[in-house]
Each structure stands twice: as structure tokens, then as C-alpha cells.
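Participant: Just the structure for this:
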Amino acid sequence: MLNTMGALNRYREALRVPGIPRVVAAAFLCRLLAGMVSLALLLAAVEVSGSYAIGGAVTAGYAVALTIAAPVWGRRADRLGFSRSLVTGTVLQVLAFATFVLTALFFPEPLLLVAAAFLVGSVNPPSGAVSSTIFTTYVTAPQARTTLLALNGLMTEGVFIVGPMLVGVLVAVISPLVAVMATALVSTVGALWLAGAPAVRATDRPRPPAPAERRFAWPPGQFGILFVVAMAAVGIGAVNVTVVARSTDMGANAGLLLGVMAVGGVLGSFLYGGLKLPGRLPSLLMAVLALYGVSILLLGLELGLLATLCVLLFIGFANGPADAIESQIVADRAAEGTRTQAFGWLTSANWIGFAAGTSLTGFAIENGSVAYGAIVGAVASLLAAAATMIRPRRTAEVAAEIPAK
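Facilitator: Alright, predicted model coming up:
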């Protein structure tokens, strides 16, 4: 029988670390951006252009920019300090959001809208990478680190429930552009609150530049885990498209189905953070991804609504711990002073994989059936599970000891 009180006690112990409650609260506000921004930009672009194709291009522009910029901002935070990078990114992001709103109001040309969205994505403050670094650097107790990284995953699942709801309410009551401005406000408050947190300032030590040949290279020791993250994200993207297609066939609400899966993710993340599981991290990750991949195959069957809801709840539950385990592995393989950049690469791998998964699955369903989409997701997730066994030839710690030429 699961010891629920024991799990809750581990969360209480982790949140008793001085300064961590503020970091957690600020990190949740910052993460609301991820749950709101794509939908807000999409609806705003559709409103001013009348085209879903342009709306899709706008969100793609944001995603591409974020993918490119995340490790750059992570490296800047490692080099110049967390607070300084967060404040700089926040100021630039406010200006970028204002540019998007003004473009939508006065110059709603498709290319200008895409360019403005690209600008917004390129100046996203490194809030997620910084908070993850705090959880793995400022917090030294292993169980507390595991619990906080699981809480990170729980918050990520939660914002994709709360964020779209907030955008939906703002769009229904006022307008999509107000939803865009609200997204900017939430991100600004969260990032500035995080920048001023005592735990952030206590860990905030700017580092000297790295040797020239390693200033912005692929992080040593990270290839295997980043490949796993990308392939797992392909599976997640495939599941999202498959669920939407399945909801159309069933006459059900896609938001309800995806919401149930997110609830499963919250439960899985919560339990992972509150338990002490045996085994090495790569083995645990292989287990949850294999379970996730096998369960996705059930989405290809013509199940009823209740059975589909149960499957989605289980899929979310199986995938819930994956984010926390991936973050732990990334942190363990990152050299001192490069961890924030490593988390930036983690963000990029997730976005690349998700975009590839949604595109590939859409093509598979369009030219086959919903079952093909489930197969894409299952294959990608099982491939990710197999790739967890890739061992780094050279760790970041070893690379950091190599002298400059």
C-alpha cells in the first residue's frame, strides 16, 4: 500500500529548505508562460489575419526562436549570473511582447507577425533553467533534489491545465490580444520575483569565460540523454495529435481528453517525488518510457470514451516521472558552472522533439489512420527507452579539465 503521508512528508521536507518555497512559487508563475503563450499568440494571429495557417506559422516562429535561444540564455546565466540574465531577459521580453501587440494592431502582415513572434521566443528569460539549477545546486540533500525536480515536472503538467483555461477565459471575456498581454505580465512577475529570491542570489556567482574552443559547444556527456529527451518528446507530440484525432472520431472534447492525461502526469510526478525508488536513474527512465510507449499503442484501438479516458490517465501517469529523471541525469552530467546551459539544451531538445512528433504524426494520420499516429508515438517512446542505455564517452566534468589550446 502506498504511504501517502510519507510522500507528503518528503515534499514538506524539501519545501523547508530556506528560500526554496519562493523559488517554487516564482517558477510556477514563470512556467505559466509555457501553458499560455502558444495558444494566446495563435488566437491573436487568427483574429487579426483570419487565417489558421498564419496562426500556425506564428506559433512555429515562436517555437523555433525558443529552441535556438534557450541554450544561449542558459550559457549567459552561467557566465554573467542568474539575476542579471533574468532581469535582462525580462526587459527584452516585455519589449518583444509589446512589439507583437503593436504589430497585430497596426501592421498585421503575416511576415511581420511571424517575425514579432520569433522575437518573443528569442528573448524568453531562462527562468526554467535557472530554477532547475537552483534545485540541483543550492539544494544538497539527494532526496530533496529528487522531490523538487519531481515538483518541477508536476508544475509543468499543471500549467498546461491552468494556462489554456486562463487564456480561454480572457479570450471569451475580452480579446486574444489581452491574453497575450496577460501572458507577458505573468512571465514578468514570475521572472523578477525569481531574480530577487535569496536562494538565487546565494547561488548567483558569475563565472569567467570558458576557453575559446568550448564557449558554445555541444555539452560533453549530454548527447545520449538529449537524444532520449528529443525522442520522448516526439512521443508526446504524437500522443497530442493522436488524441485530437481520436476525439474527432469519438465526438468528444479534445481538451477534456488532454486534461485527463495531464492529471495523470501530475499524479505520476507527485508520487515519484514522494517515493524512494531503487535502481539507477537510466534504468528508471527506461522503465517509465517503455511503459509509456507500450500504453500509447492502446490509443490506436477503437475504445469507448470511458476506456479512452482510463488509458490517457495511465499514459500521463507513466510519463509523469520522466521529466524529473531526465533533469536529474542532465544535472549529474553537467560540469560546475555549465548546468544552466545544459538545462537550456534540455528545453531545446524537448521543443525539437515535440515539433517533429506533431508534424510526423499529422502526416501519418492524414495518409493512414489514427492507429498510425499511435504507432509513431509508441515507436518513438520505445526508441527513447532503448537509448537510455547510451553511456557518455566523455563527461562534462572531464571536458572541463581539458586545458585550452
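Participant: drop to CA atoms for contacts and neighbour counts, all remaining ones
Facilitator: Fine.
Participant: burial of Val46, as a residue count?
Facilitator: 18 (other CA atoms under 10 Å).
Participant: so what's it up against?
Facilitator: Tyr52, Ile54, Gly55 (CA atoms under 8 Å, 6 or more residues apart in numbering).
Participant: Could you find the closest non-adjacent residue to the second one?
Facilitator: Read it as Ile54. Spatial nearest neighbour of Ile54, excluding adjacent residues (CA to CA, 6 or more residues apart in numbering): Pro110 at 6.3 Å.
Participant: Does the one you found touch Gly56 like I think?
Facilitator: No. If you go by CA atoms under 8 Å, Pro110 and Gly56 don't touch, sitting 10.8 Å apart.
Participant: just checking, what packs against whatever helix or strand Gly259 lives in?
Facilitator: Assigned by DSSP states H and E, Gly259 belongs to helix 254-274. Contacts defined by 3 or more CA pairs under 8 Å, 6 or more residues apart in numbering; DSSP states H and E place helix 254-274 against helix 4-15, helix 142-173, helix 223-250, helix 305-319.
Participant: deepest of those, which one?
Facilitator: helix 223-250 (a mean of 24; mean count of other CA atoms under 10 Å).
Participant: so what secondary structure elements neighbour that one?
Facilitator: helix 254-274, helix 281-296, helix 322-332, helix 339-366, helix 370-387.
Participant: here's the other one to compare against:
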Amino acid sequence: MHNPYAEIFRVPGTKGFAAAAFIARLPIAMAPIGIVAMLSQTRGEYWLAGAVSATFALTNAFAAPQISRWIDRLGQTSVALPTTIISVLAFAVLLIATRYDWPAWTLFLSAFIAAAMPSMPAMVRARWTEIFRNRPELNTAFAFESVADEMVYIAGASLSVGLSVALFPEAGMLVSTLFLALGMAAFLLQRSSEPKVRAPESANVGSAIALRPVQIITLALIFVGAIFATAEVSAVAITKELGQPTAASLVIGVYAAGSLIVGLIVGALNLKAPKQRLLAMSIAVVALTTLPLLVADTVPLLALAIFASGVAISPTFIMAFGLIERRVPEAMLTEGITWVMTGIGIGMALGAFVAGWVVDNFGAQNGFWVSVAAGTISLLVVLLGQKALAGAGEVELPQAVPQAAE
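Facilitator: Prediction:
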């Protein structure tokens, strides 16, 4: 029986860089929650732990696209190597500052500098694109990476917290930092699969976020990310309200399982429909499946509704990254992918905040209204942007704003 996933790994080097990329991106999930687990145990102040974690996460969300922009211009090794070294050293300072009770400002400063960590999900997708550009195998490769992202978020957070609780407070962050250093080193040493640096068609090129397709997809996925976070926050609140708090991890796991299974299936299919339509269809399913969450008032019903709500998440990401590959110039691909990843991260942060506020003020069940609203807005964004997303194959490079004459 034909296995499309086996096909993509027959290309020499793909197994190596995919394995290294998985290890190197574990800190995406491990670091934010690891900082909270570490500082909450050593300092006993959750506001401080949350603030330092947010400093890292938000700074990285906005720094990563700029780092990726330089990666497109200079190459993965030339940029990712020094930025990773900076990030690893800053994480090391954060660990030392925690262990030896240094002043709080050192925690914030080291977390801020650690945000120089480059976007591994963008870099590994750029390598797949270099190999399978304009071929159906690229859809399978993107599906594999979406599933890998899901596994990172499931395993990374649990591993980080588990290590900190079972061993010592800094254990989760220590392992996360080692994964970043070793995984990135293994990834960058595989030079044969590194994408070529392509000179832009214009010498005065602006940012990928100036491209209309990148704006539309990033905005749409901000709201999809909000759905993802809202489901987690509301699931924890509802299971606690029902007197079964331990069921929260099971419910959240079911959510990821639904996304993972359907993502693998979609990646194995050679879908012929235009990707902008497939993206709209995926988000329509995401929006529609938020409705049963409003009436899930028992743990079994909640698990079933959450599973249904998760089935279209991975397909949405697969189509979104496929469109970025089609609509963004080759010289700006890594930056374009990183902006979409940034949108997902911003959406998760905002979704968790808004859902938490709704739960506190209007009850656990009403938290899912945030999911309904976010799904509706995301669908409207993609429907209104269909013409731009279906644009011609050639994309005009955005021009940087010229400097005023002295």
C-alpha cells in the first residue's frame, strides 16, 4: 500500500533534519511553562513567574519574524547559529539567576535576550519547500510538520513541568536549553538540505507582512489560535466545576488527538481543489464545531465536543502554510511562515486571557463563546480575502520605505 509519508523520507537527509528539528523546537512549548514552574517554586510568586514567561514569549513572537527575515537574506546557518548561541547563553543566565536568587531585573533581562531563539518550525518547512517545491509531496511534508507541532505542544509542556516537579525547579528549563543547543546544532550541521539564499528581485525589499496574503492568513490564524487556547482554558474550568479536575488533561489530549488524526489523513491525500478554498472549508469546519461546546455539560460530552472541535485544526494549518509557500516569494519564505506562526502564538495568548476573563465573570461554560466568536471572525477574514489568496502566481515584492534625503 502506498504510504506518502514514507515517500517524503526516501529523499536523503530528510530523516536527519526532521529529527533534529523536532528536538530543537521542543523549547517552544517547554520554555514558557518551564519558566513558570521554575520561578513559582523558587520565588513563590506566580505574578513574577508569569511576567517573566510572558516577557520571553511576547518578545520572541515579535523578534522571530525579523530573525527569519535575515535568515532569508543570509542563510540559516549564518543567522540561526549566532542567535541560538545568544539564546542558550541567556537561558543559562536565567537558570543561574534563579538558582542563586539574583535580583528580579536579571530574570526579565535574561528572558528578553533569550527571545533571540529562531523559529525552527519556519526553518524546517523552508527545507521541505526547497526539496518539494510545486510538488504534491510538499502537502504531505507540511502535514507531517503540523502533526509534529501538535506533539511538541502536548509532550513539551508536560515534560517541562514533570521534570521541575519531580527533580528540582530548574530541571525543566535546563533540559529545554539542552534540547535547543543540541537540536539546533544537529539541524544546522546538515548543510546539504539548507535552502539556497535567493537574491530578492528588488534591492530595496520590505517585510513579508506587507504582502496581502500574509496579512490575511496571519490575521485568520490569530483567531484560530484563540480557539485553541480557549478550549484548553475552558476545559480546565469546566472539569474543575464538575468536580473532576483530573479529567482536564484527558480532555485536552483528546482535542490534540482529533487534530493529529485528521491532519495525517489530509496529508496523505492529493487534494486538487485550490488551497484558498480548502483553507476556507477547514476554517468553516473549525467555526461550526465550536457550537457543540456550548452545550457540553458533562465530561463525556465535553470530550466528544472537544474532539470534534479539534479535527480541522491541523488541516487549517496545512492549507495556511501551503498558501504561504504559493503566495510568498522564495526570497521571503522563512519570514512569511514565521509571521503565520507568530499569529498563532499571539492568538493563543489573547485567547487564554479573554477566555479566562469570561470564565471568571460569566462562568466556565460561557468561556466557549470566545471560541464561537473567534471562529466566526476567522472565517469572515478568509472569505473576504479569497480573491487576494487566489492571486496570480507571481507576487510583487513589497518595497521598503525609502529614507529621507539628508
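Participant: TM between them?
Facilitator: Aligned and superposed, the two chains score 0.91 in TM-score terms (TM-score structural alignment, normalised by the length of the first structure); 396 aligned residues with a CA RMSD of 2.3 Å.
Participant: Please name the nearest non-neighbouring residue to the corresponding residue of the second structure for Gly235 of the first structure.
Facilitator: Aligned counterpart of Gly235 of the first structure in the second structure: Ile227 (TM-score structural alignment). What sits nearest to Ile227 of the second structure in space, not counting adjacent residues and going by CA to CA, 6+ apart, is Ser371, at 4.7 Å.
Participant: And for Ile161 of the first structure?
Facilitator: Per CA to CA, 6+ apart, closest to Ile161 of the first structure is Gly259, 6.2 Å.
Participant: That neighbour: how many residues sit nearby?
Facilitator: Other residues close to Gly259 of the first structure by other CA under 10 Å number 21.
Participant: same check, this time on Leu277 of the first structure
Facilitator: Counted with other CA under 10 Å, Leu277 of the first structure comes out at 10.
Participant: Assign it to helix, strand or coil.
Facilitator: Put simply, Leu277 of the first structure is coil when judged by DSSP: H, G, I helix; E, B strand; the rest coil.
Participant: out of the helices and strands packed on helix 223-250 of the first structure, nearest to Pro403 of the first structure?
Facilitator: helix 339-366 (19.6 Å; CA to CA).
Participant: Buried residues, the closest one. List them.
Facilitator: 339-358, 360-362, 364-365 (16 or more other CA atoms under 10 Å).
Participant: What span of the second structure is that helix aligned with?
Facilitator: Aligned by TM-score structural alignment, helix 339-366 of the first structure falls on residues 333-360 of the second structure.
Participant: post-alignment, that stretch versus the first structure, mean distance?
Facilitator: For stretch 333-360 of the second structure, the mean deviation from the first structure after alignment is 1.3 Å (mean CA distance after the TM-score superposition for the first structure).
Participant: Counting neighbours, what do you get for the closest residue in space to Val205 of the second structure that isn't next to it in sequence?
Facilitator: Residue nearest to Val205 of the second structure in three dimensions, not counting chain neighbours: Gln399, with 4.7 Å by CA to CA, 6+ apart. Neighbour count of Gln399 of the second structure, defined by other CA under 10 Å: 13.
Participant: next one: Pro274 of the second structure
Facilitator: Here the number of neighbours of Pro274 of the second structure (other CA under 10 Å) works out to 12.
Participant: Counterpart of it over in the first structure?
Facilitator: Pro274 of the second structure maps onto Arg280 in the first structure, with residues paired by TM-score structural alignment.
Participant: count of residues packed around Ala186 of the second structure?
Facilitator: Neighbours of Ala186 of the second structure under the rule other CA under 10 Å: 17.
Participant: which element is it on?
Facilitator: Ala186 of the second structure belongs to helix 171-188, assigned by DSSP H and E.
Participant: against the first structure, where does that helix fall?
Facilitator: Using TM-score structural alignment, helix 171-188 of the second structure pairs with 178-195 in the first structure.
Participant: Mean deviation, the matching stretch versus the second structure?
Facilitator: Stretch 178-195 of the first structure sits 1.0 Å off on average (mean CA distance after the TM-score superposition for the first structure).
Participant: If we go by neighbour counts, what in that stretch is buried?
Facilitator: Here stretch 178-195 of the first structure shows 178-188, 190-195 as buried, counting by 16+ other CA under 10 Å.
Participant: rewinding a little: quick one: map the residue nearest to Ile161 of the first structure onto the second structure.
Facilitator: Under the alignment (TM-score structural alignment), Gly259 of the first structure pairs with Gly253 in the second structure.
Participant: Hmm, Ile154 and that match touching each other?
Facilitator: Yes. The pair formed by Gly253 of the second structure and Ile154 meets the contact definition of CA under 8 Å, at 7.4 Å.
Participant: Which residue in the second structure aligns with Gly35 of the first structure?
Facilitator: Gly35 of the first structure maps onto Ala29 of the second structure when the alignment is built from TM-score structural alignment.
Participant: these two touch, right, that match and Tyr153?
Facilitator: Yes. Applying CA under 8 Å as the test, Ala29 of the second structure and Tyr153 come out as touching, 5.3 Å apart.
Participant: re earlier: filter the contacts of Val46 of the first structure down to the buried ones, PyMOL style.
Facilitator: A single PyMOL command selects the buried members of these (16+ other CA under 10 Å):
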select buried, resi 54+55
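Participant: With secondary structure and distance to Phe135 of the first structure added, can I get the contacts of Val46 of the first structure in TSV?
Facilitator: As requested, those are exported to TSV (DSSP: H, G, I helix; E, B strand; the rest coil; distance: CA to CA, whole Å):
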residue	secondary structure	distance to Phe135 of the first structure
Tyr52	helix	39
Ile54	helix	39
Gly55	helix	36
